[in-house]
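Engineer: sequence plus predicted model, see below.
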Amino acid sequence: MLVLAAASSLVLAACAGGGGGSASGGDVTSVKIGFMGDLTGESSAIVIPPRNGAKMAFDEYNAKNPKVKIEMLPYDSQGKPDQATSLITKAVGQDKIVGLIGPAFSGESKAIGGVLEENKIPSISPSATNPGLASNGWTYWHRVVANDNDQGPGIAEFLITAKSPKKAFVISDDQEYSVGLAEAVTKTFKDKGVTVENDKFSKDASDYSSTVTKVAAANPDVIVYGGYYAQAGRLLKQLRDGGVKATFASGDGSLDAQLVTGAGTQAAEGAVLACPCNIPSGDVTGTLKTFADNYKKSASADPAIYATEGYDAATAFIKAVEAGNTTSEKINEYLKTVNFEGVSKPIKFKSNGEPENNSIFVYQVKDGVLKLLGPSAEAKLEG
């Protein structure tokens, strides 16, 4: 995969001429910003909300009839790194994007980050949380969410406070995001004196009986799975069918109603989900309420996971263009200084592309519905 990415980098560098996008000279009337992520695959429910949020931001901006309009081009990677590698070749070499929102997931972000860096295309992910993404020396990469080195401890420390566990069982599949989150959770448990056992399975597996047997034998007080809702729902159902009753927790990749659908309402009840995202609920006020109302009109759906982050990522690009920056390099320079009150959180980037704000929020399945309990340091488990 890395060989493919490197080869693509050389091809794209020649195609893009180092300027990145169509805005290289002359009077610019429009620029293209890509959006990449799983739009039709099994984890698309995590990506469609930020896509909708980004689209809403660009639609609002374009409705003001600005001097330079922004066209958003969707790239459906289905969350697959090899597909993302192929798509970025088209996005940069043929479509001439000057920026990218995404990729949505960590594996695809790792696969094409070098290509974006080589071609000087700034990216802002609304949802990729693997900590290692910030350690590549990339200067065109950014994200608006806390990473798993924040999320992992947030999950573990919340469970320690809520359940005082002596033994924990941490599970992952073989996806980049899943492995990173599980490692962060495991480290925090061990640092806090909790005994931990681990297991790992293929993301394409459907029978988790081996893992269930190991968990049952370990008899842990809490179980944490680092992964996405498609696998989490099946895993949770099989754990409960196998007689395992320990508190089940997961991260942002599992924060979707399809976790409940996959596990079944009874099996999912009480499951704990953490996320570096604040999903607007029915009782919000102010900016969040305005966003929620507008999102519902725009997307014909209530805001869901990372909808606000998608909107904020798009807003960062909008502010860059409003300030007169229409080439990828100038947009990237502007992103180094961007500082505004976003819908999800204050938006400002560190020198390595990480967000300054790293809050983690906790949710729990209650009566088949995901309920926000609050920030991880303050939230109280129900039941």
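Structural biologist: Arrived safely. Here the structure is a predicted model, which is why all the values come from computation and not from measurement. Residues are numbered from 1 along each chain as shown.
Engineer: contacts, neighbours, all on C-alpha from now
Structural biologist: Noted.
Engineer: name the nearest residue to residue 107, ignoring sequence neighbours.
Structural biologist: In space, not counting the residues next to it along the chain, residue 107 is nearest to residue 176; the distance is 5.1 Å by CA to CA, 6 or more residues apart in numbering.
Engineer: residues touching that neighbour, list them.
Structural biologist: Contact analysis of residue 176 by CA atoms under 8 Å, 6 or more residues apart in numbering lists 106-107, 130.
Engineer: before we go on, here's another structure to hold up against the first:
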Amino acid sequence: MGRKRTVVAAAAMLAGALVLAACGGATSGGSSSGGQTLKIGFMGDLTGENSGIVIPPRNGAKLAIDEYNATNPAVKLQLVEYDSQGSADQAVPLIQQAINTDKIVGLVGPAFSGESKAVGPILEQGKIPSVSASATNPGLAQNGWKYWHRVVANDNDQGPAIADFLIRAKAPTKAFVISDDQEYSVGLADAAFKEFQSKGVAVERDQFAQAASDYSSTVAKVKAAAPNVIVYGGYYAQAGRLLKQLRDSGVTATFASGDGSLDPQLIAGAGAPAAEGAVLACPCNIPFGATEGALKQFTDKYKAAYNTNPAIYSTEGYDAATLFVDAVKAGNTTPDAINSYISGATLDGVSKKISFKPNGEPNVNAIFIYEVKNGALNLLGQSTEAKLG
């Protein structure tokens, strides 16, 4: 996921220079003497319009750290939260504070791709390891960063998986792909569009501004095209409004979107009748109805801690934080040592088995399909095997 807000290049360069100047102070930790507490940051939208996507991985990360601290280890961990509201502009000064003032030794996040792009160079220059549970823009892996990791597949996997699933499930002759103008939204939509083209499905494309609320122009284009399937790249706040306006105009084509829309607020925004049958893809494993094994155990622990069921990226947030926990358990207390451990780690995570390629990408790129049925989200399975209900 990612929200794009322009960050002035000069400001980012200055922020990076400030980090380098303070780099000697950013490596808190060092020894594993008794009573030591290391700070792990969590960055993402915790109060903004898309916070429903970020609070679950925050909760998962906090659960992992709370469980570790409950064992009364010699080196404890403190999760420090940075509410960027998904804005790259807000993320930059927050990461400066995290590194220079709070002295974090690692970061779970950032949650979205736009803010990840903005703070990535600063984390890299500060030599602070990060593990995102949800940022999916493909370009993040192409920067040569050595301190950056993510535990989910990127949009070059997710976009084609959505298109391929719809082709297999609905055999469409025509598709329509829509996005707003946020970085994540455009990347996901472009990937789906190209996959439809490569598979010989006639496809059209449209885009609207993220701040817009009236999508009548796009709706008119969709009606004129008369597609069998529609793919929207974006977040649930916009997806719910778009889906409602499409259904109100009489468009009945199957509506699909990606991880940014995988939240019950999509159903609330569109209205249950309009949302029924919507298809959502995600490189996340939400343990809906888990009855055994690690997913059932995680569900029970999560519900006991937060009085609600796990949601999008809950398991991934838990796994991302567990990587830091395991690094510290192994005696690593400086950012460099923690980064080296994580980069070479293999974790039998709750979400999946996790290990990393040299560019920080995960080695396992599973995409899962969900469907709105009877007013609720339901897991159908991995995209290569799932079937519509």
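Structural biologist: Arrived safely. Because the structure is a prediction, the values reported are computed rather than measured.
Engineer: TM value for the aligned chains?
Structural biologist: TM-score of the superposed chains, computed with TM-score structural alignment, normalised by the length of structure 1, equals 0.98; 381 aligned residues with a CA RMSD of 1.1 Å.
Engineer: ok, the contacts of residue 176 of structure 1 vs residue 276 of structure 1, which is closest?
Structural biologist: Using CA to CA, residue 130 comes nearest to residue 276 of structure 1 of those, at 12.3 Å.
Engineer: what does that closest one correspond to in structure 2?
Structural biologist: In structure 2, residue 130 of structure 1 lines up with residue 137, judged by TM-score structural alignment.
Engineer: number of residues surrounding that match?
Structural biologist: 24 (other CA atoms under 10 Å).
Engineer: before we move on, the earlier item: could I get the contacts of residue 176 of structure 1 as JSON lines with secondary structure?
Structural biologist: Formatted as JSON lines, those follow (DSSP: H, G, I helix; E, B strand; the rest coil):
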{"residue": "106", "secondary structure": "helix"}
{"residue": "107", "secondary structure": "helix"}
{"residue": "130", "secondary structure": "coil"}
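Engineer: could you find the counterpart of the residue nearest to residue 107 of structure 1 in structure 2?
Structural biologist: So residue 176 of structure 1 corresponds to residue 183, using TM-score structural alignment.
Engineer: any idea how far its match lies from residue 316 of structure 2?
Structural biologist: Note on residue 183 of structure 2: its distance to residue 316 of structure 2, by CA to CA, to the nearest Å, is 22 Å.
Engineer: now residue 9 of structure 2
Structural biologist: For residue 9 of structure 2, the distance to residue 316 of structure 2 (CA to CA) stands at 31 Å.
Engineer: looking at these two, which is more packed in?
Structural biologist: Higher neighbour count among residue 9 of structure 2 and residue 316: residue 316, with 31 against 10, using other CA under 10 Å.
Engineer: check whether the residue mapped onto the more buried one from structure 1 sits in a helix, strand or coil.
Structural biologist: In structure 1, the residue matched to residue 316 of structure 2 (TM-score structural alignment) is residue 309. Secondary structure assignment for residue 309 of structure 1 (three-state DSSP): helix.
Engineer: what's the closest non-adjacent residue to residue 309 of structure 1?
Structural biologist: Nearest non-adjacent residue to residue 309 of structure 1 (CA to CA, 6+ apart): residue 126, at 5.1 Å.
Engineer: distance of the one you found from residue 172 of structure 1?
Structural biologist: With the distance defined as CA to CA, residue 126 of structure 1 ends up 22 Å from residue 172 of structure 1.
Engineer: same deal with residue 106 of structure 1?
Structural biologist: Separation of residue 106 of structure 1 from residue 172 of structure 1 (CA to CA): 14 Å.
Engineer: got it, and residue 77 of structure 1?
Structural biologist: Distance from residue 77 of structure 1 to residue 172 of structure 1, by CA to CA: 22 Å.
Engineer: got it, and residue 337 of structure 1?
Structural biologist: Distance from residue 337 of structure 1 to residue 172 of structure 1, by CA to CA: 37 Å.
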